[in-house]
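1. Requesting a structural model of the entry that follows:
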Amino acid sequence: MRRVLFCCSLLGLLSGQPVMAVELQRQVLASGLQYPWALAFLDQGRMLLSERPGRMRLLQPDGQPSAPLDGVPAVDDGGQGGLLDVIADRNYAANHTIYFCYAQPGTPASGNATALASARLNAAAGRLEQVRVLFVQQPRVASRLHFGCRIVDAGDGSLFLTLGERYSRMQDAQSLGNHLGKVVRIGKDGRIPADNPFVGRSGAMAEIWSYGHRNPQGATLGPDGQLWLIEHGPQGGDELNRIQPGRNYGWPVISYGEQYGGGPIGAGITAKAGMEQPVYYWTPSIAPSGMTFLHSSRYGEAWRGSLLVGALKFQYLARLVLDGGRVVREEKLLTDLRQRIRDVRVGPDGLIYVLTDAANGQLIRLLPR
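-> Below you'll find the predicted structure:
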């Protein structure tokens, strides 16, 4: 266990906000994980963890991982694809249901697709049962990039799923006739909710909740009950967005980024009528992945309500301070860890848990002092 003192970043000092240093201990609960992607909290202090190559493991409260669970469907493991997000149903203690998303294999001709499935976790037997595919992104694309694949339980019997535009099909993010570069909302039984914004609209996919996204790899419900999203920009222009139904979030028409190696995206504009502006953006890109609001006061009242975001490229955990829906300060945590942060979650104990993205990845719990 390592004790580290974190203080606020230069942005915080410039904002005029008070410096709130918090002393933290890092507790490594599990190591030797192969590219862990997501963490879900179950019951009795146990956790469920996905590894991108296609394995799911049950973790005991002390972090001890099980052997890989049986019953996980085949995944297309390559590039950014594989077994990705996993969450537990809000009523897991009663129904033992989980939801997970992954790169579903296809043929070389058809390509692969982001898929969402449900299953019943039989922890005693170490397997998934009653696996049911609820949704498959259309069209399939021959790509190993931009799967999106974060799941949020909306609390009303529906699920949100983020979907990337698969990199080679960026223009399709603006079309309502496909699932590329979208957030979709479906029922936990796979049905389409009748109050989705494009239900009944000719030429539109009824699952779509919002569109104009690039590669959203973080999503969570905010204190306001709204869906919040982070997504990768190209070279610059990573975005934090507050998602409202039926809205267009602009990609690739507007962006605060540029082409890899330089040059404008499209016309090189950052705003256009009918397209939403981000709440916050990062230039240069931090490659954000994983996001959650901190609702507990385990780290003091000053941290309650903070938004936590993992950074892959610059290898830190961002703590964003919001005021009235605006980001007024960013604090960079875990900078000396020098590991890519793939996921960040807050447990039932009110503590922060992070996953590091590596062949020898770690699950780390952050303890306040």
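2. For the rest of this, base every contact and every neighbour count on C-alpha atoms.
-> Noted.
3. Pretty sure residue 37 sits in a strand.
-> Yes - with DSSP: H, G, I helix; E, B strand; the rest coil as the criterion, residue 37 is part of a strand.
4. Let me see the contact set for it.
-> Residue 37 makes contact with 49, 50, 51, 52, 83, 84, 85, 342, 343, 355, 357, according to Cα atoms under 8 Å, 6 or more residues apart in numbering.
5. Among those residues, name the ones in strands.
-> Cross-referencing the contacts of residue 37 against strands under DSSP state E gives 49, 50, 51, 83, 84, 85, 342, 343, 355.
6. Could you dump those residues into TSV with neighbour count and distance to residue 363 added?
-> Listed next are the ones in strands among the contacts of residue 37 as TSV, based on neighbours: other Cα atoms under 10 Å; distance: Cα to Cα, whole Å:
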residue	neighbour count	distance to residue 363
49	26	9
50	26	11
51	23	12
83	31	17
84	32	16
85	29	15
342	28	10
343	29	9
355	29	5
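7. just curious, which of the residues you listed is nearest to residue 165?
-> Taking Cα to Cα as the measure, residue 165 lies nearest residue 84 of the ones in strands among the contacts of residue 37, at 16.2 Å.
8. from what I can see the closest one touches residue 39, true?
-> No - counting by Cα atoms under 8 Å, residue 84 sits too far from residue 39 to count as a contact (10.0 Å).
9. Quickly list what's touching both of the two.
-> With Cα under 8 Å, 6+ apart, residue 84 and residue 39 have common neighbours residue 50.
10. related to what we said a few turns ago, now the contacts of residue 37 in TSV, with distance to residue 15?
-> Below are the contacts of residue 37 laid out as TSV (distance: Cα to Cα, whole Å):
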residue	distance to residue 15
49	37
50	38
51	39
52	39
83	40
84	36
85	35
342	28
343	27
355	30
357	31
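11. and for comparison, fold this next one:
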Amino acid sequence: MKLPLLLVCVVCMASCQRATVDENGARVVLASAPRATATAGLMAAPRGEPPAPLPGVERIAGGMSPPRAVPDPPFTSTPVATFNEPWAMTFLPDGRLLVTEKRGVLRLANVANGQVGQITGAPTVAYGGQGGFGDVLLHPRFADNRWVYLSYAEAGTGSTRGAAVARATLTLDASGNGGSLSNLQVIWRQTPKVNGDAHYGHRLAFGADGKLWITSSDRQAMTPAQDLQSTLGKLIRLNDDGSVPPDNPFAAQGGIAAQVWTLGHRNLLGIAFDNAGRLWTHEMGPAGGDELNLIERGTNYGWPIVSNGDHYDGTPIPDHPTRPEFNAPEASWNPVIAPAGFVIYSGNLFPWYRGKGFIGGLASQALIEIEFTGTQAREARRYPMGKRIREVEQGPDGALWLLEDGSGGRLLKLTPNRS
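-> Next comes the predicted model:
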């Protein structure tokens, strides 16, 4: 499938180069020929949706080009507040918002007036590269126990680092402008800690059964993603106190393997349950090959043995179809979108979006709309946002909320356009 495209490059020019971006947005020029693997295709918009159907796609060898940008999105974007390198957010029951800043600060935002305060008592983070403060998540029974879950990069011995997840009790000030964390307890750590400051993952989610899910990326070590004696490159499933559920697929092996639900992942930066209870994750590929995966118990997703992308130096990696024993993604992207943040919409404010997914795009500087049909998924539309989008969340009133990446990253509220 790659051969015809490669021959075209050879005929047209003496050498053929392509460019991609790494996870930090840096441009990387590759010497290998472009791949002809299929990207996420299009599905027709359900009847009654405000967005106009996208224009037709251009055919390429083996698939379709990415959907063209929607020129007039069906929503209005309103800036609400500004943060310093925001990474994640979650809403409190009273409608206020907890926001993590990568340097180690936990913020409390009043989205009604844009006022931003601070929650003290956050853990010390190992800031640098892709490391720092990560996700923030409320316990399903937060109203009773006040537990907040936090993920972050943690320093180890020497120059090693790894992701950690802690649980703490949140107390809000009477003034409503801030609060504090107490009884902070680390309940999980990436094993082993390694050198480097990339690919932590550490996205968090609770399932309907109350189990805690943790995305644990490969820390750019690659091969540990296939090793059940390492948590790197895995999707982890735990009880809410960090103990291991006995029904995990590798629980009988004990030790680190018992924590693992799936393996063979690269850089998992999004996790969400759909309206039928199916679990989906997305991960950044290398040079090409970003993935959206349906998670199945005990399954191996192939990294670093297979990928729909190549190494940054241009060294090819076998595509998924060459090794059918590994699970192939339900959607993949060439060129990359650099996915970050993930929500599957269940609100009423955008009725035409119910059941659809939304992924933030870093390199693509876009909001990516995902259409699900049972166990299949495709990119349906792409909304240019003009900035790197780090996080996506659904608010209590059904509005969509975005966090821009980087210093001065804005909190944006998306609401339907007025007719």
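12. TM value for the aligned chains?
-> Overlay of the two chains. TM-score (TM-score structural alignment, normalised by the length of the first structure): 0.91; 356 aligned residues with a Cα RMSD of 2.3 Å.
13. quick one on the thing from earlier: lining up the contacts of residue 37 of the first structure with the second structure, which overlap?
-> Retained in the second structure (both residues aligned by TM-score structural alignment, their matches' Cα atoms under 8 Å) from the contacts of residue 37 of the first structure: 49, 50, 51, 52, 83, 84, 85, 342, 343, 355, 357.
14. Distance check, the first one against residue 38 of the first structure.
-> Distance of residue 49 of the first structure to residue 38 of the first structure, computed by Cα to Cα, to the nearest Å: 6 Å.
15. cool, and the fifth one?
-> The spacing between residue 83 of the first structure and residue 38 of the first structure, counted by Cα to Cα, is 9 Å.
16. circling back: hey, what's in contact with both of residue 49 and residue 38 of the first structure?
-> By Cα under 8 Å, 6+ apart, the residues touching both residue 49 of the first structure and residue 38 are residue 86.
17. Among the contacts of residue 37 of the first structure, find me the one that's closest to residue 301 of the first structure.
-> Taking Cα to Cα as the measure, residue 301 of the first structure sits nearest to residue 343 out of these, at 23.4 Å.
18. So what does the closest one match up with in the second structure?
-> Under the alignment defined by TM-score structural alignment, residue 343 of the first structure is paired with residue 391 of the second structure.
19. pretty sure its match is touching residue 340, no?
-> Yes - at 6.1 Å, residue 391 of the second structure counts as touching residue 340 under the criterion of Cα under 8 Å.
20. Now do the shared contacts for those two.
-> By Cα under 8 Å, 6+ apart, the residues touching both residue 391 of the second structure and residue 340 are 359, 360.
21. thinking again about what came up before, and the kept ones among the contacts of residue 37 of the first structure, which two are furthest apart?
-> Greatest spatial distance among these (Cα to Cα): 83 and 355, at 14.7 Å.
22. Do a quick rundown of the helices in the second structure.
-> With DSSP state H as the criterion, the second structure has helices at 3-12, 142-145.
23. In the first structure, point out the residues matching the shortest one.
-> Against the first structure, the aligned range for helix 142-145 of the second structure is residues 92-95 (TM-score structural alignment).
24. just to revisit the earlier point, show me which of the contacts of residue 37 of the first structure is closest to residue 367 of the first structure.
-> Closest to residue 367 of the first structure, out of all of the contacts of residue 37 of the first structure and judged by Cα to Cα, is residue 355, at 15.0 Å.
25. Tell me which residues touch the closest one, please.
-> Residue 355 of the first structure touches 36, 37, 38, 39, 341, 342, 343, 344, 361, 362, 363, 364, counting by Cα under 8 Å, 6+ apart.
26. Just tell me what the third one corresponds to in the second structure.
-> It stands for residue 38 of the first structure. In the second structure, residue 38 of the first structure lines up with residue 88, judged by TM-score structural alignment.
27. Grab the longest strand from the first structure for me.
-> Looking across the first structure with DSSP E, the single longest strand is strand 22-33.
28. Go ahead and confirm residue 222 of the first structure touches residue 293.
-> Yes - with contact defined as Cα under 8 Å, residue 222 of the first structure counts as touching residue 293 (6.6 Å).
29. Who has more neighbours out of these two?
-> Applying other Cα atoms under 10 Å to residue 222 of the first structure and residue 293 shows that residue 293 carries more neighbours, namely 22 against 17.
30. Nearest residue to the aligned residue in the second structure for that one in space, please, no chain neighbours.
-> With TM-score structural alignment defining the correspondence, residue 293 of the first structure maps onto residue 344 in the second structure. The spatially closest residue to residue 344 of the second structure, leaving aside those adjacent along the chain, is residue 357, at 4.1 Å (Cα to Cα, 6 or more residues apart in numbering).
31. count of neighbours near the one you found?
-> Residue 357 of the second structure, neighbours per other Cα under 10 Å, totals 25.
32. ditto for residue 92 of the second structure
-> Quick note: residue 92 of the second structure (other Cα under 10 Å) scores 16 neighbours.
33. For it, which non-adjacent residue is spatially closest?
-> That would be residue 98: by Cα to Cα, 6+ apart, it lies 7.2 Å from residue 92 of the second structure.
34. corresponding residue for that neighbour in the first structure?
-> Matched by TM-score structural alignment, residue 98 of the second structure corresponds to residue 48 in the first structure.
35. ok, now how distant is the closest residue to residue 100 of the second structure other than its chain neighbours from residue 243 of the second structure?
-> Spatially, and ignoring its direct neighbours in sequence, residue 100 of the second structure is nearest to residue 106 (4.7 Å; Cα to Cα, 6+ apart). As defined by Cα to Cα, residue 106 of the second structure lies at a distance of 26 Å from residue 243 of the second structure.
36. ok, the two, which is more surrounded?
-> Relative neighbour count places residue 106 above the other of residue 106 of the second structure and residue 243, with 28 against 14, counting by other Cα under 10 Å.
37. Surely residue 276 of the first structure is in contact with residue 251?
-> No - when contacts are counted by Cα under 8 Å, residue 276 of the first structure is not listed as touching residue 251 (9.9 Å).
38. The two: which is more packed in?
-> Of the pair residue 276 of the first structure and residue 251, residue 251 is the one with more neighbours under other Cα under 10 Å, namely 25 against 19.
39. Alright, calling it a day.
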